[in-house]
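Asks: what shape does this take:
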Amino acid sequence: MLHKKSLLFSAALLLAATAVNAQNCNSDWLGTKTLYKAPAYHPSVVPAGYKPVFINHVGRHGARHLTKEVNTSFAWQLLHRADSAKALTAAGQHLWKLVQNLTAVEKGQVKSISDEGRDELRGIGKRMYAHYPSVFTGKVELNVGYTKEIRTKQSADAFLQGLKAGFKDSADVKEYNDDTDLRFYDSSPTYTAFEDGGSWEKPMNTLRESLKIDVVNHTLAVKWFQPAFLKTLKPAQEDKLVGDVFGFATIVYSLQAEIKKAGYQWTDVNFAPLFTCAEQAALSKLDVADDYLKKAPGTDANGIQVRIAVPLLVNFINTTDEFIKTGKPNAQLRLAHAETIAPFAALLGMTGADKVAADMKNIEAAWKSSNVIPLSSNIQWIFYRKAGTTDLLVKFLLNEKEVHITGLKNASTYYHWKDVRAFYVNKLNKLNVGLGDDMAAYLKNVK
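Replies: Okay, here's the model as predicted:
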């Protein structure tokens, strides 16, 4: 039988969680861990006589598990040490239990996409066929690129499963690894140096101060640790702890099927009630800023964090030219990462993805990670041809929604390919890049 104090403790935790949930916090706090939602399909009117003939696509992997085992995290190690020292408060014990439960759910599954991710990708593939069936007539040939990470191969498999469900005949699928064009951010010494410290630091530090992140971290640590143990922690440790726990809070939304399979209920791994609405908002805003400043327009729409995506733009142009020349493949598909999609969308000049924020305290007015790079985010170029002509039109989609291209004037969302190609080649020329250049060399030498 449970001790009376244990029952009272459990009741107190339940009341505390209910009190936080009762605040009805803004649900838009998951940032890049936002689950993908199929948009309403309201396409603009296709110009008379044109039909889809080719698709050039890049997408982010689907909803995923953590990228490392929970018990290797700083939070797990610190909480384990505090628990052994009997230095956790009642709230800290509850947190430690949540972390242990998540450890069990995630064991052996890190780096992979989740069931939710597979559903997301299958859905995108199914809709691609449903919306553009004329692209996939006759003997279908598909080129499918992905990165060295297993979750992109798994995402490609799920996407193809959805896409090919509508095919009448089998498809010839050519799969290949392409880290140069899809993980360009890994291959540039200049970008690595930028990540370690660059123009993002000052606005990030200013934002941290305005959000009082150190106060948020310490307030949470006070709730979780006994005073004597708390005195041993440095601000940097509190920051790392809270960052890990907030990461756990955002990832579990991608794992709901796996949570059930492991024999747990949602409340057994729900970290959200640990944070007040104000704490959620502050930590989310900081995460958004980190993505925006390091992967998106940030303080400079032409900065290294955007220019780093040049290899993918070159690849999109060259693969489109190959289709025009040979009529194959029917679709060029790629599965990659958030760090691929965000800078590429900015480099393309896609509306909603390419603007420098007027006020770093209000980044969301210019750019939202949940809109640009949610899980399974994607960019599609849909090409149309008029029968009996060589004229190609192209429509741009960001997460299956039609968008315009900044700087490329047009009366509708259907652009003439010759204008688009000239626009992007001119942009590349200004960066001293040619379509025939060695992109591995470009990444090594770009400044």
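Asks: C-alpha from now on. contacts and neighbour counts both.
Replies: Will do.
Asks: so which residues of the stretch 201-350 of the chain form helices?
Replies: Counting by DSSP state H, counting those that start in this stretch, the stretch 201-350 of the chain has helices at residues 201-211, 213-224, 227-230, 235-251, 256-261, 277-295, 304-307, 310-326, 338-348.
Asks: redo those helices as JSON lines? Include mean neighbour count.
Replies: Shown next, in JSON lines, are these (neighbours: other C-alpha atoms under 10 Å):
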{"stretch": "helix 201-211", "mean neighbour count": "15"}
{"stretch": "helix 213-224", "mean neighbour count": "18"}
{"stretch": "helix 227-230", "mean neighbour count": "14"}
{"stretch": "helix 235-251", "mean neighbour count": "18"}
{"stretch": "helix 256-261", "mean neighbour count": "15"}
{"stretch": "helix 277-295", "mean neighbour count": "21"}
{"stretch": "helix 304-307", "mean neighbour count": "25"}
{"stretch": "helix 310-326", "mean neighbour count": "17"}
{"stretch": "helix 338-348", "mean neighbour count": "26"}
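Asks: and those: which comes nearest Ile124?
Replies: Closest to Ile124 of the helices of the stretch 201-350 of the chain, according to C-alpha to C-alpha: helix 338-348, at 15.9 Å.
Asks: which other residues reach that closest one?
Replies: Contact with helix 338-348 is made by 32, 58-60, 182-185, 295-297, 301-302, 305-310, 312-313, 353-355, 372-375, 377-379, 398, 405, 424, as judged by C-alpha atoms under 8 Å, 6 or more residues apart in numbering.
Asks: for the comparison step, fold the sequence that follows:
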Amino acid sequence: MLNVTELSLLFPMIHSTYNQIDHSMNILFKSSMLCASILLAACNNNEQQSQSSPEQNTSSKYYQTKTPYQPQQDLKKYEAIPQGFKPVFTELVARHGSRGLSSIKYDLALYNLWKQAKAENALTPLGEKLGADLETMMKANILLGYGVDGIRQYGYGNETMLGIQEHRGIADRLLQRLPELFKIAATQPESILVQSSGVDRAVDSAKFFTAELIQQQPQLKNQVTPVSYTSLTSTSIPSIEDGGVDRFKLYFHSLNKDQDLVSPLSTQQQAIYDASQAYQKFEAEDVYLKNKLNDLAKDTRAQQIAMNVLNPIFKPEFLKKLGTTGYTFSNNGAYTVTSPKGETITEKGKGKNTIASAVDAAAYLYELYSISGGMQLELKDVNFDQYMPVDAAKFYAEFNDANDFYEKGPSFQESNAVTSNIAQGLKQDLFKQVDAIVDKQQSHRAVLRFAHAEIIIPLATSLELHDMMQPLPLHQTYNYSNSTWRGEVVSPMAANLQWDIYQNAQGTTLVKMLYNEKETLFKSSCKYAQYSTNSFYYDYLKLKQCYQIQ
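Replies: Next comes the predicted model:
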């Protein structure tokens, strides 16, 4: 079976530039494959409201963490600001937007399989269509970001046009939500701090977000720091040196000595580094984790689900040959496309991703299906729904959710919170920014951070959000019946956590949290910190005490 944390899919490239993107394309969100009503229920952390699970959801596309982003609440329906309070600060942690495949893997392996079936006349009428769709996908991935301002290097791994739109939309709504705050920010130097993990798609998300702020309010350009985020040109590259990249806070799952020990570490950085090493050791060596993931991979339903996916595409006699001599397929070889300017561009596979069974082939096809919701602008005439029955999509989503639950989320009780300890530095920084306001040492009006699912999931876990962050006993194995944890809720594309900070004349400080732009309660044990009964506003000092932040 396949762990799909790092996959995606892509289709024919739209070659318009960033400035040609239509700000008002609300239809993109309306046509998203994601069922907003389900996520609205799941994102509500209110103790009085139970959460919906996918068993109750007949509309979910089961894209898991590849689900396209949708804001989960109309900003006009937010709870009113308590009387006498004004916004003084906001901070954001966001995942990059919808993207393409990380490299030429599953698409090329399936294409090689398809070509063999084609040569043997072993395709059904539906299977005949698959070849052109795979070619469209590979071409789109190879050219993804071609000619788009703000994409530093076109190709696999880049954000899609919908991914760009997702962050532009979040930026627009931030300005609408806090107009007074950004009016003040426009008068203060370096009042908007932007940071990312340094990985291309996170950097690009930050740039698109910032560009939207500047386009809507040009006076903010001189307030953004570092200046490397104020330009979409590929030569404007944020770095650790200019303060635009912070791997310890925004790439903490994968710190290493070659990149992160080149300079002496602070006490806090050393703690984060040590937690990262413990986490990476857990992922690579923990016996309990390996046993749990092996148990998941042995699911007896896998063969039948795979046949349900493949029988409509390939003839039975061909499927029986999969895995025998001459019928193992990998991402060997290459695929060549012509760019809009007439250049010949070739992408080579590494031969590391292999199809040796029907189970492999169907799981690979799910990888392509699962990202298709984020490819609505590139994928105009291709519909991967026809290759993936809903029950099969649910099966693969549940498997991938289980893997993410154990490797990145609450995990099992015996893991001793190793998956959330890595987020302690980022969590502390959220509080540190507010401390500066309380101490009258505020240097920014906004801090905007851009990262990855591997950052969002541990952070949400460490904050114990959504009433779904409980680990399971080791004797239980995650499934959709015994856990409410869902990747499409916790970390869809462009997932984001925002804290808005308010103060009154007496210096009382309040914090309100938005998760995917929905007002969200903090963990239930912090109920005493709510400013008033059932309010989403919290007394900051009481909240800090509740989370035992030093």
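Asks: give me the TM-score for these two chains.
Replies: The TM-score (TM-score structural alignment, normalised by the length of structure 1) is 0.79; 396 aligned residues with a C-alpha RMSD of 2.9 Å.
Asks: returning to what we had before: compare the helices of the stretch 201-350 of structure 1 and give me the one nearest Leu142 of structure 1.
Replies: helix 310-326 (11.4 Å).
Asks: give me the residues contacting the closest one.
Replies: So helix 310-326 of structure 1 is in contact with 54, 56, 180-182, 184, 328-330, 332, 344, 347-348, 421, 428, 435, 439, going by C-alpha under 8 Å, 6+ apart.
Asks: out of these, which are buried?
Replies: Buried by 16 or more other C-alpha atoms under 10 Å: 54, 56, 180-182, 184, 328-330, 332, 344, 347-348, 428, 439, out of those.
Asks: now, these that are in strands?
Replies: 54, 56, 332 (DSSP state E).
Asks: could I get those residues as JSON lines with distance to Asn26 of structure 1?
Replies: Formatted as JSON lines, these follow (distance: C-alpha to C-alpha, whole Å):
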{"residue": "Phe54", "distance to Asn26 of structure 1": "40"}
{"residue": "Asn56", "distance to Asn26 of structure 1": "35"}
{"residue": "Gln332", "distance to Asn26 of structure 1": "38"}
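Asks: residues in contact with the aligned partner of Phe85 of structure 2 in structure 1?
Replies: Phe85 of structure 2 maps onto Tyr50 in structure 1, with residues paired by TM-score structural alignment. Tyr50 of structure 1 makes contact with 384-387, according to C-alpha under 8 Å, 6+ apart.
Asks: which PyMOL command selects the buried ones in those?
Replies: Those of the contacts of Tyr50 of structure 1 that count as buried under 16+ other C-alpha under 10 Å are selected in PyMOL with:
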select buried, resi 384+385+386
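Asks: now for the contacts of Tyr50 of structure 1, which pair is the farthest apart?
Replies: Farthest pair in the contacts of Tyr50 of structure 1, by C-alpha to C-alpha: Tyr384 and Ala387, 9.7 Å.
Asks: nearest residue to His57 of structure 1 in space, please, no chain neighbours.
Replies: Nearest non-adjacent residue to His57 of structure 1, counting by C-alpha to C-alpha, 6 or more residues apart in numbering: Gln380, 4.5 Å away.
Asks: could you do Ser191 of structure 2 as well?
Replies: His444 (4.2 Å).
Asks: the one you found: what's it in contact with?
Replies: Applying C-alpha under 8 Å, 6+ apart, the residues near His444 of structure 2 are 89, 190-193.
Asks: let me have these in a markdown table, extended by distance to Ala356 of structure 2.
Replies: Putting the contacts of His444 of structure 2 into a markdown table (distance: C-alpha to C-alpha, whole Å) gives the following:
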| residue | distance to Ala356 of structure 2 |
| --- | --- |
| Phe89 | 54 |
| Glu190 | 55 |
| Ser191 | 55 |
| Ile192 | 51 |
| Leu193 | 49 |
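Asks: which of the residues you listed fall within strands?
Replies: Counted as lying in strands by DSSP E, out of the contacts of His444 of structure 2, are 89, 192-193.
Asks: what's the local residue count around the counterpart of the residue nearest to His57 of structure 1 in structure 2?
Replies: Under the alignment (TM-score structural alignment), Gln380 of structure 1 maps onto Gln498 of structure 2. Neighbourhood size, Gln498 of structure 2 [other C-alpha atoms under 10 Å]: 24.
Asks: just give me the mean distance for the host helix or strand of Gln498 of structure 2 relative to structure 1.
Replies: Gln498 of structure 2 is part of strand 496-503, with elements assigned from DSSP states H and E. Its aligned residues in structure 1 lie a mean 0.7 Å from strand 496-503 of structure 2 after superposition (mean C-alpha distance after the TM-score superposition for structure 1).
Asks: in structure 1, what range does the helix or strand following that strand match?
Replies: Heading C-terminal from strand 496-503 of structure 2, the first helix or strand you meet, by DSSP H and E, is strand 509-515. Per TM-score structural alignment, the counterpart of strand 509-515 of structure 2 in structure 1 is residues 392-398.
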